[in-house]
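Engineer: need a structure here:
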Amino acid sequence: MIRSADAVWQGQLQDGKGQMKAQSGAFDVPFSFGTRFGDVPGTNPEELIGAAHAGCFSMQFSALAGRAGFTPERVATTAKVHVERVGEGFGITRIELHLQAHIPGIDQATFEKLAQEAKVSCPVSKALAAVPEIRLEAKLV
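Structural biologist: Model prediction:
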């Protein structure tokens, strides 16, 4: 299985513009210096990394809960990707995963154990191992 996306950038860093597109056609979006490092509305690579991480984590958590005998009714994850100046450039310095799940019959200790296991075992978490810190806040609702 191979998944791909394309990006094209035109111009200089601060006044140029780019376009990112998924192989599947699920998105074809513009991006710019302002959408990435400023407050200009629009997307950026880090936002897409956050969406990928939240989606992967949610699916992994659901799979682990199912293997443990539970049926999740709802698993919602927000990933906050922190981009900060690092040396002469920028880097992703932290990702915060915020999980809220409704799973009938699960106890708090099992819920937290499964959430921690999902954090380290989802493929996107593994791919992001170079990020200095990935935090998890899990709330059973």
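Engineer: CA atoms for contacts and neighbours, from now on please.
Structural biologist: Fine.
Engineer: same for the helix or strand hosting residue 91, what does it pack against?
Structural biologist: Element membership of residue 91, judged by DSSP states H and E, is strand 89-102. Applying 3 or more Cα pairs under 8 Å, 6 or more residues apart in numbering; DSSP states H and E, one finds that strand 89-102 contacts strand 74-86, strand 134-140.
Engineer: How about the first one, which residues are buried there?
Structural biologist: The reference is to strand 74-86. Buried residues in strand 74-86, counted by 16 or more other Cα atoms under 10 Å: 75, 77, 78, 79, 80, 81.
Engineer: Of those, just say which sits nearest to residue 8.
Structural biologist: Distance to residue 8, by Cα to Cα, is smallest for residue 81 among the buried residues of strand 74-86, at 22.5 Å.
Engineer: Now do the nearest residue to the closest one once chain neighbours are set aside: how many residues are near it, please.
Structural biologist: Excluding its sequence neighbours, the residue lying closest to residue 81 (Cα to Cα, 6 or more residues apart in numbering) is residue 95, at 4.6 Å. The local packing of residue 95 (other Cα atoms under 10 Å) involves 23 other residues.
Engineer: quick one more, to check against the first:
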Amino acid sequence: MIRKAQAVWRGTGRDGSGQLSSESGVLAETPYSFKTRFENEKGTNPEELIAAVHAGCFTMALAFGLQLAGFKPTELSTEAAVTLEPEGKGFKISKSALTLHGKVPNLDEAGFARIAGDAEKSCPVSKVLNATITLDSKLV
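Structural biologist: Prediction:
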């Protein structure tokens, strides 16, 4: 399976701007720029997108892990907070912190944490990130 996306950039790094599009059309010429990345201008940025895909991938992996263990979650909600920090003359993504809240009938906190930890390790996005990944899980 191969998934594709495209970035088009016009201008310099600080003053230019770009658009992101995905094969599925979910992103269609979505604007991004220095200001959407390092300030708070409306638009997206690579770190926000990485956070979304990490949260989505992990949560789906957890749903499969719970199913394999014989549990049916009512709801799983994950926030991923991606940290971008200076490194030399550039930047690096140093961390993705996952915060998970789950409603899973008939499962205790220890079992939930174990299955969630396994899901974090098996998530393809976790595997591709060269960053520290933390997980804070809670049954609610």
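Engineer: hmm, back to that, the helices and strands packed on strand 89-102 of the first structure into JSON lines, with extra columns for distance to residue 9 of the first structure?
Structural biologist: Compiled in JSON lines, those are given as follows (distance: least, Cα to Cα, whole Å):
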{"stretch": "strand 74-86", "distance to residue 9 of the first structure": "20"}
{"stretch": "strand 134-140", "distance to residue 9 of the first structure": "29"}
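Engineer: can you tell which of these is closest to residue 109 of the first structure?
Structural biologist: Among these, strand 134-140 comes nearest to residue 109 of the first structure, with 10.4 Å by Cα to Cα.
Engineer: ok, average deviation of the helix ranked longest in the second structure from the first structure?
Structural biologist: As assigned by DSSP state H, the longest helix anywhere in the second structure is helix 46-68. After superposition onto the first structure, helix 46-68 of the second structure sits on average 0.4 Å from its aligned residues (mean Cα distance after the TM-score superposition for the first structure).
Engineer: just the angle between that helix and strand 90-103, please?
Structural biologist: Interaxial angle, helix 46-68 of the second structure versus strand 90-103 (axes from the mean of the first three to the mean of the last three Cα atoms, to 10 degrees): 30 degrees.
Engineer: Contact partners for residue 119 of the first structure?
Structural biologist: Residue 119 of the first structure makes contacts with 57, 125, 136, as judged by Cα atoms under 8 Å, 6 or more residues apart in numbering.
Engineer: who wins for neighbours among those residues?
Structural biologist: Highest neighbour count within the contacts of residue 119 of the first structure, by other Cα under 10 Å: residue 57, with 29 neighbours.
Engineer: Roughly how far does residue 120 of the first structure sit from residue 81 of the first structure?
Structural biologist: Going from residue 120 of the first structure to residue 81 of the first structure by Cα to Cα, to the nearest Å gives 17 Å.
Engineer: returning to what we had before: format the contacts of residue 119 of the first structure as a markdown table; extra columns: distance to residue 91 of the first structure.
Structural biologist: Converted to a markdown table, the contacts of residue 119 of the first structure look like this (distance: Cα to Cα, whole Å):
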| residue | distance to residue 91 of the first structure |
| --- | --- |
| 57 | 22 |
| 125 | 16 |
| 136 | 20 |
